[in-house]
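Student: Let me see the structure of the following:
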Amino acid sequence: MLRYFLTYRGVKLPLCMTEELAADALAHRNTYFRAEFDDAGRMAWVEKLVYGEVELRHDYRYDAQGQLLEARISMLDEEPQLLSFTV
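Tutor: Take a look at the predicted model:
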């Protein structure tokens, strides 16, 4: 399910999105986040859009228990970083 947000809070991954926006509220926004959630309600990926261009993207992978295993962070014009988490 695709959802839209104004911002996030905290520094932990996955990002904790806040201030959800309706899709029809995006027309007059320069900056916002869009995120896809899986059937379990976990964030699969999130993108920060600035003037219609993707400036930042996080892709998340979880284990069978729902714990975060990996986060791939891509920033504009930079090599993606892969962060691995162990429990």
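
Student: Every contact and neighbour count from this point should use C-alpha atoms.
Tutor: OK.

Student: State whether Ala35 is indeed within a helix.
Tutor: No. Assessed by DSSP: H, G, I helix; E, B strand; the rest coil, Ala35 does not belong to a helix; its assignment is strand.

Student: where do the helices sit along the chain?
Tutor: Remark: no helices are assigned in the chain by DSSP state H.

Student: structure for this one too, so we can compare:
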Amino acid sequence: MADLQKYNHFYLSYSGIKLPLKLVGPLELSEIENRNTFFASIEDDQGRVTEIAKVVYNEIELHHHYRYHDDDQSLVEAVITADGETHTIQY
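Tutor: This is a model prediction of the structure:
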């Protein structure tokens, strides 16, 4: 079972193909209790998404971790874990 306590935002889905993923369809915490699939995220104090987890049947199926340049919204690194494999993209 996924530990979702560290996540502070929840969404229905995402749009686009560029990283970081653009999450859409905000959900309240109470709305995820009966959902089979949703996305959970963490934002930093600048409003940038630093982690995304795709949750399917209470298990994390996909995980993204993003690092940004200190002074803007551009990515330095994206670490993506899916199907037991981790891939790192440097920018």
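
Student: In structure 1, what residue corresponds to Asn58 of structure 2?
Tutor: Using TM-score structural alignment, the partner of Asn58 of structure 2 in structure 1 is Gly52.

Student: One more: Glu33 of structure 2?
Tutor: Checking with TM-score structural alignment, Glu33 of structure 2 has Ala27 as its match.

Student: Leu21 of structure 2 now?
Tutor: Aligning on TM-score structural alignment places Leu21 of structure 2 opposite Leu15 in structure 1.

Student: hang on, that match packs against Phe5?
Tutor: No. If you go by CA atoms under 8 Å, Leu15 of structure 1 and Phe5 don't touch, sitting 11.4 Å apart.

Student: Among the two, which residue is more densely surrounded?
Tutor: Remark: of Leu15 of structure 1 and Phe5, Phe5 carries more neighbours, 20 against 16, as counted by other CA atoms under 10 Å.

Student: and that one, what is it in contact with?
Tutor: Residues in contact with Phe5 of structure 1 (CA atoms under 8 Å, 6 or more residues apart in numbering) are Met17, Thr18, Glu19, Glu20, Leu21, Tyr32, Phe33, Arg34, Ala35.
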